[in-house]
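Trainee: Return a 3D structure for these sequence lines:
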Amino acid sequence: MTKTELTKQMATDAGISIQAAQDAIQSLINGITDALKTESGKITLTGFGTFLTSHREARMGKNPVTGEAIHIPARNVVRFKAGKKLKETV
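Mentor: Next up, the predicted model:
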């Protein structure tokens, strides 16, 4: 499902305009993004799941084409842990 399809479904289900649904989805995305940028880097949506950030240390890897060793820099990554209700549904 794409963002456009989700917007249309949300507008239909909630009985609101497509623009209002787009605004609501964008607000949700912005809220999750802002929460992940904070020091705790965690947002929990009860029944759905938890988005959290974790730090990956720098490491050595291999270029799959040449086999040459390359340095992979440290970075923060986003993880998602599905909630109980979501796991049971899927």
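
Trainee: Could you use CA atoms for every contact and neighbour count after this?
Mentor: Will do.

Trainee: Spit out the contact partners of residue 30.
Mentor: By CA atoms under 8 Å, 6 or more residues apart in numbering, the contact set of residue 30 is empty.

Trainee: Second input sequence below; structure requested for side-by-side comparison:
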Amino acid sequence: MTKSELILKITSKNSYLYHKDVYKIIDTLFNCVTQALKNGDRVELRGFGTFTTKLRNARIGRNPKTGDPVAIPQKKMPFFKMGKSMKERINS
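Mentor: The predicted model follows:
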């Protein structure tokens, strides 16, 4: 599901909400989660899951065209752990 599809689904289930308002809410939510992760914070949405970042160590990779070694720097990677109730809803 894309962001646009999510917005359409929310507006179709809640006819009193305008598309532009739902867009602003979804966009603000994503920006807040992104900023929190960028700051090293953890974002927990009860019943849904937890967003965190994990540090990926620097390593030596290979250029797929030439096979030459390439240094890949250390970086933060986003990580999502599904909540217990979400797992139960998906697997029932």
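
Trainee: from what I can see residue 43 of the second structure touches residue 37, true?
Mentor: Yes - the pair residue 43 of the second structure / residue 37 is scored as a contact, 7.5 Å apart, by CA atoms under 8 Å.

Trainee: For these two, indicate the residue with more neighbours.
Mentor: Higher neighbour count among residue 43 of the second structure and residue 37: residue 37, with 20 against 17, using other CA atoms under 10 Å.

Trainee: thinking again about what came up before, between residue 43 and residue 37 of the second structure, what contacts are shared?
Mentor: 51-52.

Trainee: Quick one: map residue 11 of the first structure onto the second structure.
Mentor: Matched by TM-score structural alignment, residue 11 of the first structure corresponds to residue 11 in the second structure.

Trainee: er, residue 45 of the first structure I mean
Mentor: In the second structure, residue 45 of the first structure lines up with residue 45, judged by TM-score structural alignment.

Trainee: how close does its match get to residue 65 of the second structure?
Mentor: 42 Å (CA to CA, to the nearest Å).

Trainee: returning to that earlier point: now do the match of residue 45 of the first structure against residue 62 of the second structure, distance only.
Mentor: As judged by CA to CA, residue 45 of the second structure and residue 62 of the second structure stand 38 Å apart.

Trainee: what's the answer for residue 6 of the second structure, then?
Mentor: Residue 6 of the second structure is 38 Å from residue 62 of the second structure, where distance means CA to CA.

Trainee: Please apply the same query to residue 54 of the second structure.
Mentor: Separation of residue 54 of the second structure from residue 62 of the second structure (CA to CA): 23 Å.

Trainee: Would you mark the buried spots in stretch 74-85 of the second structure?
Mentor: residue 82 (16 or more other CA atoms under 10 Å).

Trainee: returning to what we had before: tell me how far the strand or helix carrying the match of residue 11 of the first structure lies from the chain's centre.
Mentor: Assessed by DSSP states H and E, residue 11 of the second structure sits inside helix 3-13. Mean-position distance between helix 3-13 of the second structure and its chain equals 18 Å (CA atoms, centre = their mean, to the nearest Å).
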